[in-house]
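Enquirer: kindly generate the corresponding structure for this input.
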Amino acid sequence: MNKNIRPLAFLIILLSTAITSWGQQPFIRLTNPLKTDNSSSYSKQFITGSTCKSCTITMNNVAQKVYPTGAFAIQLDLQQGNNQFKLIAKNKSGKSTTKVINYNYTEPAPPQPVTSFSIAYVQTFPSGDLIVAPGDKIQFRVKAQPGGEVAVEDKFRLQEIPLGGTQQMPGIYQGTYTVQCNDPLINGGRLNIVLRNNNQSVAKRTESSYTLLNTNEQPLIGKTKGELPYLEYGLGDDRLGGAKMGYLDTAVLLSITGKVGDEYRVKLSSTLSAYIPSEMVELLPGGTFPPRSNTGSWKVYGDDKFDYVSIGLSCKLPYRSIQEINPSKIIVDVYGATSNTNWITQLQNVQEIKNVYYDQKEDGVFRVIIELKHEQHWGHQVYYDGNTLMIKVKRPPQSKDIKGLTIAVDAGHGGRNRGSRGPTGVYEKDMTLAISKIVAKKLEDEGVNVLMTRVNDSYVDNRYRIVYYQEKDPDLLISIHTNSSADPIRVEGTSTYYKHIGFRDLSTSIYKKMLGTGLKEFGNVGSFNFALNAPTEYPNALVETLFISNPEDEMKVLDPAFREKMADEIIAGIKDFVKNAR
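Expert: Purely as a prediction, here's the structure:
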């Protein structure tokens, strides 16, 4: 071979690369904002997007940082009125393209008092149509002309809040009404709010209607239906939904004492209520007895995989389970139960249950305490077999090695649920699948039986994911996602999430290893209300690998070698968890 051929080939490659780079067509592809003309009441905004990898970007003639992926993120500090931002992308040969973004910024106007004889608005709390019972409280807030008299149906007078502190505007009237038996206000419809001043009157109706549930008559009883009915602590809400108290079995009886919008209020004890979506409840005929039961005898036993506690009841009562650590316990409160347990039969084939006992916490609240032999919780499930309450306790793996374990790898999002989007336009669903496949392959190479939610770009409902894994019963589950923030410049890094305190060590172990990738610290987050953190049947953790919204983090997740590195650290965290579990 001619010795000059190899250097010549190398030169050709260099020239080809240079020509390709030189000739890249400039473009500007925005991921935020998506429109050219925008309005905002917030002064801080961001422009994110991408251009060709060898291009430069200027905004209003000021050079901006372009990442090796072509991504860019620019903070805008808007001034009152119209703001114009001219983006120019230019390649190395001097070709350019331009995109103009307009933001019309209007500062929110300070609230102004009502100057005419009128009612501006009526707010009620809780909001939504209500079914109320005697003793319930309804809060009213009305904005109307100052100096008048405001009353609900001319029967309950509201007070105008004096100026001072945070109250800087006159004409705000408030009051808290306590519902009475045979209530004169509550008539099944909307309520009139009346403003009176100088022999004039004007009225405005509430948007919500109010119906009285007389609990002195027949109580209202329902039972759970469908898959995964759940109780919520209250009416709060965010992007993850209301804070869940826990899931219930189907056909569990509930004492219903009211309704707010589409949520039934459920009385669990004299001091505790919860809420449940009405779609998860079947109302039972009038005359149905409230859910109450004495407890019968217990049996504590095991089979080849689990330990069990069975408690005889006469009907299916609602319950709540929690995990405790140091020492490790499973606590199950059964609502509507009264102790008539006079013996607890305990067999020698149990392996994880150390001790069981109970406490009658108050009238109708029966507490089951299960002490575990090991510090680490490996999962439990509460369900009914007929009217027998069953608490199934998972035993720890026999080995400190992951070989032979069944591990679920959940690739977040998929199909029409695309998840977050990076500046270059890459979707979270594609990156989570890519990372999950690497994790799954490496686990299989180590002798792990891997379960996956999805292996392609398909949509899988979160409720189905939970039911699927409850049936498959993995030893643990890892759900893989990428994070996102409205601030693409300052917010970055890796994080892990858990809900139940007994599973915290899994998320902590993975988090410590993920920091070894060089990603910044965003935190290990507890009590997280994500669907796949909710099951108690197996240890689980959500891994938000990095912020795909941040160009620096996005550049890393787009790198196959870095995805491989993250997969290695996730597996290392799993190994540490299994090895160190006591």
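Enquirer: okay, CA-based contacts and neighbour counts for the rest of this
Expert: OK.
Enquirer: for the chain, longest strand please?
Expert: Counting residues, the longest strand found in the chain (DSSP state E) is strand 200-212.
Enquirer: buried residues in that strand, which are they?
Expert: Neighbour-count burial for strand 200-212, counted by 16 or more other CA atoms under 10 Å, picks out A203, K204, R205, T206, E207, S208, S209, Y210, T211, L212.
Enquirer: now the longest helix belonging to the chain: buried residues?
Expert: Assignment by DSSP state H gives helix 560-580 as the longest helix of the chain. Neighbour-count burial for helix 560-580 flags 563-578 (criterion: 16+ other CA under 10 Å).
Enquirer: for this protein, what spans make up the helices?
Expert: Ranges of helices in the chain, per DSSP H, are 5-22, 428-445, 462-472, 504-514, 551-557, 560-580.
Enquirer: tabulate those helices (CSV), appending distance to S40.
Expert: Putting the helices of the chain into CSV (distance: least, CA to CA, whole Å) gives the following:
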stretch, distance to S40
helix 5-22, 38
helix 428-445, 27
helix 462-472, 34
helix 504-514, 37
helix 551-557, 24
helix 560-580, 37
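Enquirer: any idea which of those is most buried?
Expert: Counting by mean count of other CA atoms under 10 Å, helix 504-514 has the highest mean neighbour count of those, with a mean of 24.
Enquirer: any idea how many residues pack against the closest residue to F306 other than its chain neighbours?
Expert: Spatial nearest neighbour of F306, chain neighbours left out: K394 (5.1 Å); criterion: CA to CA, 6 or more residues apart in numbering. Using other CA atoms under 10 Å as the criterion, K394 is surrounded by 22 other residues.
Enquirer: wait, K394 sits on G302?
Expert: No: counting by CA atoms under 8 Å, K394 stays clear of G302, with 10.1 Å between them.
Enquirer: and stretch 468-478, how far out from the chain middle?
Expert: In terms of CA atoms, centre = their mean, to the nearest Å, the centre of stretch 468-478 is found 20 Å from the chain centre.
Enquirer: sorry, wrong one. I was asking about stretch 101-112.
Expert: Counting by CA atoms, centre = their mean, stretch 101-112 comes out at 31 Å from the chain centroid.
Enquirer: what comes up buried for that stretch?
Expert: Along stretch 101-112, these residues count as buried under the neighbour rule (16+ other CA under 10 Å): I101, N102, Y103, N104, Y105, T106.
Enquirer: again, but for stretch 48-62
Expert: For stretch 48-62, by 16+ other CA under 10 Å, it's T48, G49, S50, T51, C52, K53, S54, C55, T56, I57, T58, M59.
Enquirer: one more, please, to line up against the first structure:
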Amino acid sequence: MTRIAALVFACFVTIVGGGAPALAAPLRIIYPPAVYRTDSASIFFIGAAPPAGDLRLDGRAVPLNRQGYFAASAPLKPGVNTFYWVYRDKKGTLQSQQQQVTRRVEPPLARDRPVLAVRSPLVDQQVPALAPVCLEAQATPGGRVLAELAGKSLMLSELPPFRPVEDSAAILSGAAGGELVSGIYRGCLAADPAWREQVPRFELRWQGQNLSAQAPAAITTLDPRQIVVVEVVPVEAIVRAGPGAGYARLAPLTQGVRSQVIAQSGDWYRLQGEGWIQKSDLRILPAGTPLPKSAVGSLRTRTSATGSELLIPLETRLPTSVRQEETRLVVSLWGAVAATDLIRFESTDPLIRSVQWEPITPQGMRFYIDLRSSRQWGYQLRYEGNVLVIALRRPPRVSRALAGLTVMLDPGHGGNDTGSTGCSGVQEKTVNLQIALRLRNQLQRAGATVLMTRTGDRTVSLARRVELMRATQPTVYLSLHNNALPDAGDPLRQHGTSVYWYQMQSRNLAEALHRQLIGDLGQPDYGLFWDSLAVIRPTEAPAVLLEFGFMTHPDEYARLLSPAFQERIARSLTRGLTSWLHAAG
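Expert: Next comes the predicted model:
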């Protein structure tokens, strides 16, 4: 399972000799627990019962497959929902079970009385002078909302009703978009250079009634006479597109990189160039510390045992961002000043065809590294002193089948992290490992060297999995999973095989394996996805995450437990890797 929350199962099972769970009672509801709370407008159920009997949910027949596994879904009304299960075996013996699911619902926005709530700012902000500052509130529709900031009044505009942008859970489950949001008032003004800890106030005027509210945060304009310079503390700091953990991740910054703070929102700093970093990952340098700035003179390329490298000599380490395209890398250096009049190329360079550059605003340079091949095998950025090294990996030297290929297999979850749970109580971590061990054998028979992030039932953190990849430098990285749905999903309708990629160098690998699995397994095509997942974000090698099937679909789950089907998965991936490898351009 990927970003979707792992299923929780709250019933006791007895383990028999083969490791499969045996029925502790004729009817078992694996998910949801007997008492459960959710924000979803619907809920799904999975479980198991002897297949010869009759199972009903609130009087509605629930089919049992050959193994006795079942799945069902039901709408939820706001508040407490009680469900009644009845199972009748062949002898007519009845077993009943009751479940209670509470749907949490935000109360609707009042339209018959004045209400006012501040939406922005909610945390203290520091902004550049003259930068746009937007104030936002939610209030009774049809009114007038005024904001006051540092003695200036601003009439906020009421936005038309809209549905919130769908999150990944809604897209994966096929659930409809959220409820319409109305009563949002927004307005923007330019930051005055004199603002110091100014707290916005809001006032709603509605049908002759007034209501006021004060923001819980202050806004300060950065003093252009005081330059704040920070230095990255951890080995690698997470950079995000906005001030919060919910924003997309950008290229990380490495330890020792210095940059200017150009904005602050709560505990997040925006640095020169692009991206936001948590305050805890930065060290504020003493006043008077010079801005990170470096001339960039002559460049050169060189070849190594692992590939080709572009060397950019600098006077100090600078913030860097990278964008990978199909046939090139685009590297931006913030604080770089162009003094480049010569680039020396290795005449025998097998990977780098050319390097171009241009100045960018704000102060910086952007480098375009054009490659000879449309297939990329990984890259790394590192510093040798103050020389930025952009290292590109060469393709593997392969002969027959997969000889010369090093594959890292990552059986998802493990130990305390169980992943999702299937209809009879088998946990995803177990199925992932079984498939990985079978795949290891198939790959080794085809000549590949196989590395694994775990070979037993133990906890391996996401960070440790990434460390293992970077330390061992495999040719490809495969993270093996099986899927589940969020509460709003319909397990009988949403199921199948899917593959996920993040870096551009991994796209054709994801496409090849997805195509092979769909053709060989006979499963529905659940999709091919770009997704920012921790284990496939590293740039060192092509990396994909595979979801072979759904633990929440009765028939798919039964197949995933089958040794024969696990072998089919292993053979299919081995064929897909072989075809992809030898089709390399």
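Enquirer: care to give me the TM-score?
Expert: Once superposed, the chains reach a TM-score of 0.84 (TM-score structural alignment, normalised by the length of structure 1), with 542 aligned residues with a CA RMSD of 3.1 Å.
Enquirer: okay, and stretch 439-455 of structure 2 goes to which residues in structure 1?
Expert: Counting by TM-score structural alignment, stretch 439-455 of structure 2 falls onto residues 439-455 of structure 1.
Enquirer: the equivalent of E148 of structure 2 over in structure 1: neighbour count?
Expert: By TM-score structural alignment, E148 of structure 2 lines up with V152 in structure 1. By other CA under 10 Å, 21 other residues sit near V152 of structure 1.
Enquirer: and the closest residue to V152 of structure 1 other than its chain neighbours, how far is that from G135 of structure 1?
Expert: Once flanking residues are discounted, V152 of structure 1 sits nearest to I193: 4.7 Å by CA to CA, 6+ apart. From I193 of structure 1 over to G135 of structure 1 the distance is 21 Å, taken as CA to CA, to the nearest Å.
Enquirer: the two: which is more packed in?
Expert: I193 (24 against 11).
Enquirer: ok now do that one, which residues does it touch?
Expert: V122, V150, A151, V152, E153, D154, A203, K204, R205, T206 (CA atoms under 8 Å, 6 or more residues apart in numbering).
Enquirer: what lines up with the first one in structure 2?
Expert: Going back to what we said before, that points to V122 of structure 1. That one, V122 of structure 1, aligns with V118 by TM-score structural alignment.
Enquirer: over to A581 of structure 1?
Expert: For A581 of structure 1, the aligned position in structure 2 is occupied by A584, per TM-score structural alignment.
Enquirer: for E540 of structure 2, see how far away its match is.
Expert: Computed as CA to CA, the A584 of structure 2 to E540 of structure 2 distance reads 18 Å.
Enquirer: so which of the two has more stuff around it?
Expert: Set A584 of structure 2 next to E540 and count neighbours by other CA under 10 Å: E540 wins out with 26 against 12.
Enquirer: find the residue closest to the more buried one in space, skipping its chain neighbours.
Expert: G378 (4.5 Å).
Enquirer: quick one: V179 of structure 1 and Q139 touch, right?
Expert: No: in this structure, V179 of structure 1 is not within contact of Q139 by CA under 8 Å, at 10.9 Å.
Enquirer: strands along the stretch 101-250 of structure 2, start to end?
Expert: Taking DSSP state E, counting those that start in this stretch as the test, the strands found in the stretch 101-250 of structure 2 are 116-120, 125-127, 132-139, 144-149, 152-158, 184-190, 201-206, 209-214, 219-221, 229-232, 236-240, 249-254.
Enquirer: now these in a markdown table, with distance to R37 of structure 2?
Expert: Shown next, in a markdown table, are these (distance: least, CA to CA, whole Å):
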| stretch | distance to R37 of structure 2 |
| --- | --- |
| strand 116-120 | 26 |
| strand 125-127 | 35 |
| strand 132-139 | 27 |
| strand 144-149 | 36 |
| strand 152-158 | 34 |
| strand 184-190 | 28 |
| strand 201-206 | 35 |
| strand 209-214 | 32 |
| strand 219-221 | 38 |
| strand 229-232 | 41 |
| strand 236-240 | 31 |
| strand 249-254 | 31 |
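Enquirer: not counting sequence-adjacent ones, nearest residue to Q174 of structure 1?
Expert: Leaving aside its chain neighbours, Q174 of structure 1 sits nearest to R141 (4.5 Å; criterion: CA to CA, 6+ apart).
Enquirer: what do we get in structure 2 for the one you found?
Expert: By TM-score structural alignment, R141 of structure 1 lines up with A137.
Enquirer: report how many residues lie close to that match.
Expert: Close neighbours of A137 of structure 2, defined as other CA under 10 Å, add up to 25.
Enquirer: over in structure 1, tell me which residue corresponds to Q566 of structure 2.
Expert: The equivalent of Q566 of structure 2 in structure 1 is R563 (alignment by TM-score structural alignment).
Enquirer: and what of S259 of structure 2?
Expert: By TM-score structural alignment, S259 of structure 2 lines up with L254.
Enquirer: next, the contact list for the counterpart of G49 of structure 1 in structure 2, please.
Expert: The alignment partner of G49 of structure 1 in structure 2, by TM-score structural alignment, is G47. Neighbouring residues of G47 of structure 2 by CA under 8 Å, 6+ apart: L27, R28, I29, I30, Y31, Y69, F70, A71, G422, C423, S424, G425.
Enquirer: rewinding a little: how far is the match of stretch 439-455 of structure 2 from where the chain is centred?
Expert: Stretch 439-455 of structure 1 sits 26 Å away from the centroid of its parent chain (CA atoms, centre = their mean).
Enquirer: what's the first-to-last distance across it?
Expert: Start and end residues of stretch 439-455 of structure 1 are separated by 12 Å (CA to CA).
Enquirer: give me the contact list for that stretch.
Expert: Under the criterion CA under 8 Å, 6+ apart, residues 402-411, 433, 437, 460, 465, 474, 567-568, 570-571 lie in contact with stretch 439-455 of structure 1.
Enquirer: repeat that for 7 Å
Expert: Contacts with stretch 439-455 of structure 1, where a contact means CA atoms under 7 Å, 6 or more residues apart in numbering, come from I402, K403, G404, L405, T406, I407, A408, V409, D410, A411, R465, A567.
Enquirer: and for stretch 251-266 of structure 1?
Expert: Contacts of stretch 251-266 of structure 1 (CA under 7 Å, 6+ apart): 128-133, 213, 220-225, 267, 273-278, 290-291, 316-318.
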